[in-house]
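In: Dropping the sequence and predicted coords here.
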Amino acid sequence: MLSVEALYKAHADAVLAKLRRLGIEGPALEDLLQDVFVIALRRQAKIPKDNDSARRWLFDAARKLAANFHRLYRHKYEALDPDAIDAALAEPEDPEEHIALCNLVRTALRELSSKDVELLRRHAIDGESLPELATWLRITKSGAHVRLERAKERLRVQVARLEQGVELRGDRKPEVIEAPTSR
């Protein structure tokens, strides 16, 4: 039986290349390479004895780890960007424009159904995941995804109509927030 250290010396470059071919890049590349060999250490008794079979076993572990990596939502949509965090926490460059946008969105939300507003609030503000939304709606996760996307699209349409000055329904006036006065 080959030791994990010997496997690492013999196959680390090949496993790294395999992970790259599987679409892993950046800091995750080294992390997943280490994960492959951590798994090899934990399952040392299950690794085939001959070198070629052990190599295939390592490639299989790398393939499974890469598939799991790509399945995770955060790797597709969330990037660790300190500048983005700073920008999100910073005051808006134009407070009046920001207030106008808030008023526009608030007015558009009033034009949506209460179910759409609740769905958008739960997802965007409360941070509920699709499985949590699906449970609340008593539907499947994919059904919740469809409903969420449709609610987002209805909100986008309402905002676009308001931006163009089109009267939506009734004679509701937008709720106005006053800009903070400087002291």
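Out: Looks like it came in fine. Numbering: from 1, shown residues only.

In: from here on, contacts and neighbour counts on C-alpha atoms
Out: Noted.

In: packing partners for whichever helix or strand Asp52 is part of?
Out: Counting by DSSP states H and E, the element that carries Asp52 is helix 51-71. Counting contacts by 3 or more C-alpha pairs under 8 Å, 6 or more residues apart in numbering; DSSP states H and E, helix 51-71 packs against helix 4-21, helix 27-42.

In: Check which helices and strands the longest one sits against.
Out: In other words, helix 4-21. helix 27-42, helix 51-71.

In: hmm, 6 Å instead?
Out: For helix 4-21, not one helix or strand is in contact under the criterion 3 or more C-alpha pairs under 6 Å, 6 or more residues apart in numbering; DSSP states H and E.

In: Which of the residues in it are classified as buried?
Out: 4, 7-8, 11-12, 15-16, 18-19 (16 or more other C-alpha atoms under 10 Å).

In: can you redo the helices and strands packed on helix 51-71 as a markdown table with distance to Asp52?
Out: Putting the helices and strands packed on helix 51-71 into a markdown table (distance: least, C-alpha to C-alpha, whole Å) gives the following:
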| stretch | distance to Asp52 |
| --- | --- |
| helix 4-21 | 10 |
| helix 27-42 | 15 |
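
In: if we compare the ones you listed, which one ends up closest to Leu89?
Out: With C-alpha to C-alpha, the closest approach to Leu89 among the helices and strands packed on helix 51-71 belongs to helix 27-42: 25.6 Å.

In: The structure to be compared is supplied as follows:
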Amino acid sequence: MPDIVELYRQHRAFVWGSLSRLGVRSEDLEDVLQDVFITVHRRLSEFDSNRASLRTWLFVICRGIASNHRRSLQARHAAVAQSAAEPLHVDDVSPEEAAARAQAKVRLESILAEMSFEKRITFLMYEVDRMSTEDIAEILGIERGTVFSRLHAARQEFERAVRRLQLLDLVKEKST
């Protein structure tokens, strides 16, 4: 078993992305990430590679800490909307490209926000994190068939939403 420093180096990006997809606000990610690795350090001796992969175990910890974080924000009435766009390096892209990226990000977040949590997390774990259906089933505590049905439903919702947005763009374009 690697030490905590090595675990942090190897899995920081995965944990960061998982927390983000689990709904942790961008301004809170660094603090929640630290909470995850503090918990990992405390519970490292409990990890059993015969029961789950390290990524699965890390995701389960992320899910619990993200859930606790959301509850604590709600309890303090401190929920603030997540910024619409990540900071962009101005010198890397043109203003038009920066605006297009920001708009695409807002649209993606809007589409994902319309999905139920169960569909959204399944979709993101499979499509973004490239996790296997077996790992997703294990992490979420559901049958593999349920993973497939949620994934299928999420893809259909995603495609319908994209088509709807494309149609709206076409209508706007024709009216100008």
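Out: Structure's in. What do you need? Quick caveat, the model's predicted, so the values are computed rather than measured.

In: Superposed, how do the two chains score by TM?
Out: Aligned and superposed, the two chains score 0.40 in TM-score terms (TM-score structural alignment, normalised by the length of structure 2); 79 aligned residues with a C-alpha RMSD of 2.4 Å.

In: Closest to Val159 of structure 1 out of the buried residues of helix 4-21 of structure 1?
Out: Lowest distance from Val159 of structure 1 to those (C-alpha to C-alpha) belongs to Leu19, with 43.0 Å.

In: residues in contact with the residue minimising distance to the centre of structure 2?
Out: The residue lying closest to the centre of structure 2 (C-alpha atoms, centre = their mean) is Arg21, at 1.3 Å. For Arg21 of structure 2, the contact set (C-alpha atoms under 6 Å, 6 or more residues apart in numbering) is empty.

In: sorry, back to before: C-terminal to the helix holding Asp52 of structure 1, what's the next element?
Out: Assigned by DSSP H and E, the successor of helix 51-71 of structure 1 is helix 73-77.

In: and the next helix-or-strand element following that next one, what does it pack onto?
Out: Using DSSP H and E, the next helix or strand after helix 73-77 of structure 1 towards the C-terminus is helix 82-89. If contacts are counted by 3+ C-alpha pairs under 6 Å, 6+ apart, helix 82-89 of structure 1 sits against no helix or strand.

In: Other residues contacting helix 82-89 of structure 1?
Out: For helix 82-89 of structure 1, there are no external contacting residues (C-alpha under 6 Å, 6+ apart).

In: Against Ala17 of structure 1, how distant is Asp31 of structure 1?
Out: Distance, Asp31 of structure 1 to Ala17 of structure 1, by C-alpha to C-alpha, to the nearest Å: 14 Å.

In: State which helix of structure 1 is the longest.
Out: Using DSSP state H, we find that the single longest helix of structure 1 is helix 141-164.

In: residues of that helix that come out buried?
Out: Buried-residue list, helix 141-164 of structure 1, by 16+ other C-alpha under 10 Å: 141, 144-145, 147-148, 151-152, 154-155, 158-159, 162.

In: which among the residues you listed gets closest to Leu58 of structure 1?
Out: Nearest to Leu58 of structure 1 among those is Lys141, at 33.2 Å by C-alpha to C-alpha.

In: What about Ile61 of structure 2, how many residues nearby?
Out: For Ile61 of structure 2, the tally of surrounding residues (other C-alpha atoms under 10 Å) stands at 20.

In: Which other helices and strands does the longest helix of structure 1 contact?
Out: Helix 141-164 of structure 1 packs on helix 130-137, going by 3+ C-alpha pairs under 6 Å, 6+ apart.

In: buried set for the helix it packs on?
Out: 130, 133-134.

In: mind checking how far the longest helix along structure 2 is from the chain centre?
Out: For structure 2, the helix reaching the highest residue count under DSSP H is reported as helix 144-175. From the chain centre to the centre of helix 144-175 of structure 2 is a distance of 18 Å (C-alpha atoms, centre = their mean, to the nearest Å).

In: could you say what helices and strands it packs with?
Out: helix 117-127.

In: what angle do the helix it packs on and helix 144-175 make?
Out: For helix 117-127 of structure 2 against helix 144-175, the angle by axes from the mean of the first three to the mean of the last three C-alpha atoms, to 10 degrees is 90 degrees.

In: next one: the helix or strand following helix 117-127 of structure 2 to chain centre, how far?
Out: Downstream of helix 117-127 of structure 2, the first helix or strand assigned by DSSP H and E is helix 133-140. Taking C-alpha atoms, centre = their mean, one finds helix 133-140 of structure 2 lying 15 Å from the centre of the chain it belongs to.

In: which of the residues in helix 133-140 of structure 2 are buried?
Out: In helix 133-140 of structure 2, counting by 16+ other C-alpha under 10 Å, buried: 133, 135-140.

In: From these, pick the one nearest Arg155 of structure 2.
Out: Nearest to Arg155 of structure 2, judged by C-alpha to C-alpha, of the buried residues of helix 133-140 of structure 2 is Thr133 at 14.7 Å.
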